[in-house]
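Enquirer: Show me how the following folds:
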Amino acid sequence: MILPIHYQETYVIRQEVLRKGKPIETCYFTGDTEKSTAHFGFFHEEKLIGVISVFNSPSTLFQEKSQIQIRGMAVLDKFQQNGIGNQLLLHAENYCKQQKVEIIWFNAREKAVQFYKKNAYKILGDAFEIPEVGMHFVMYKQVMEY
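Expert: This next block holds a predicted model:
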């Protein structure tokens, strides 16, 4: 089951999956507290096991006026490879369609690129490094056209 969650609920999953061994403070993302940001959690037997957040964060890399950035998508290791990431991503995409978003974009970790490609996302440009996190690619998908 996927439900809206409070931004602070994302931290335990973000820390375990995306910021392993780093302080909980590194799990706060600029924009987490904005009213335009939405956070969703995947629950299994009433336990939060996956998260995804969508930010109203336009990038100058795209011309579309209505953009959403996905950040902090993470599923606990022991629940990965079970389609939960796909469900979270689809939920975020459906949310974006309801919001009449034209394009979804994000910085994908190198190891997640194939997952996103399978979901019809495309790479824009070359790989780049986010210090203390690793190599990333900008990826995007056209959601709606006007």
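Enquirer: From now on I want contacts and neighbour counts done on CA atoms only, so please keep to that.
Expert: OK.
Enquirer: show me where this protein has helices.
Expert: Along the chain, counting by DSSP state H, helices occupy 10-17, 84-98, 113-118.
Enquirer: And the first one, what's buried?
Expert: Which is helix 10-17. Within helix 10-17, the residues that count as buried by 16 or more other C-alpha atoms under 10 Å are 10-17.
Enquirer: which among these gets closest to V101?
Expert: T10 (23.1 Å; C-alpha to C-alpha).
Enquirer: Quick check, the closest one in contact with F42.
Expert: No. When contacts are counted by C-alpha atoms under 8 Å, T10 is not listed as touching F42 (10.5 Å).
Enquirer: to compare against the first, here's another:
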Amino acid sequence: MTVRSVPASAVRPLRAEVLRPGRTPESLVYPGDDAPLAFHAGGFIGDEIHGIATVYPEPPPEAHRGDISEEAYGTSATFRLRGMATSDIARSTGLGREVLLACFEHIRASGGRFLWCNARIGALGFYERMGWTAVGEEFDMPGIGGHYVMWIDLG
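Expert: Here you go, the predicted structure:
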């Protein structure tokens, strides 16, 4: 298994397959995909990509002021994680952990300290084991299901 930086176009097929079945990769362009400090991690088994994640600068939701460190607001030190996924083949192999660690490394190297995401209910345990904290109430993303806002201080 290896993890390396890949172009945004390389993560979109797995975004579609795992996170948004029925959607085309071309329809899964995130607003921050082309941000100057965006990072797209590709986790490979052999020559095939089986794990992905994207991070880019974005402050956490205003609704969570008081739940997330105030330092995470109004600063370029905060990134958002989106599109974290592993293929069925890679699940429980440690590849997802390695992909996320590569994102942490990129954020720190970019002068960042905080990371947040909208985590699916089924992924809460994974994020908690990696040191993340869930905040607020569960919310529903139509067509996808229950989520929590989660965050981590990488400092």
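Enquirer: Quick check: neighbours shared by T10 and F42 of the first structure?
Expert: In terms of C-alpha atoms under 8 Å, 6 or more residues apart in numbering, T10 of the first structure and F42 are both contacted by the residues V51.
Enquirer: ok, for R120 of the second structure, nearest residue in space, not its chain neighbours?
Expert: Closest residue in space to R120 of the second structure, ignoring its immediate chain neighbours: H147 at 4.4 Å, by C-alpha to C-alpha, 6 or more residues apart in numbering.
Enquirer: which ones are touching that neighbour?
Expert: Contact analysis of H147 of the second structure by C-alpha under 8 Å, 6+ apart lists 118-121, 138-141.
Enquirer: Please pick the buried ones from those.
Expert: Using 16+ other C-alpha under 10 Å as the burial test, those include 118-120 as buried.
Enquirer: got the residue ranges for the strands in the first structure?
Expert: Under the criterion DSSP state E, the first structure contains strands at 2-4, 38-44, 47-55, 67-75, 103-109, 122-130, 134-142.
Enquirer: what's the spacing between stretch 37-54 of the first structure and its chain's center?
Expert: Centroid separation for stretch 37-54 of the first structure versus its chain: 11 Å, with C-alpha atoms, centre = their mean, to the nearest Å.
Enquirer: Next: stretch 31-45 of the first structure.
Expert: On the basis of C-alpha atoms, centre = their mean, the separation between the geometric centre of stretch 31-45 of the first structure and that of its chain is 10 Å.
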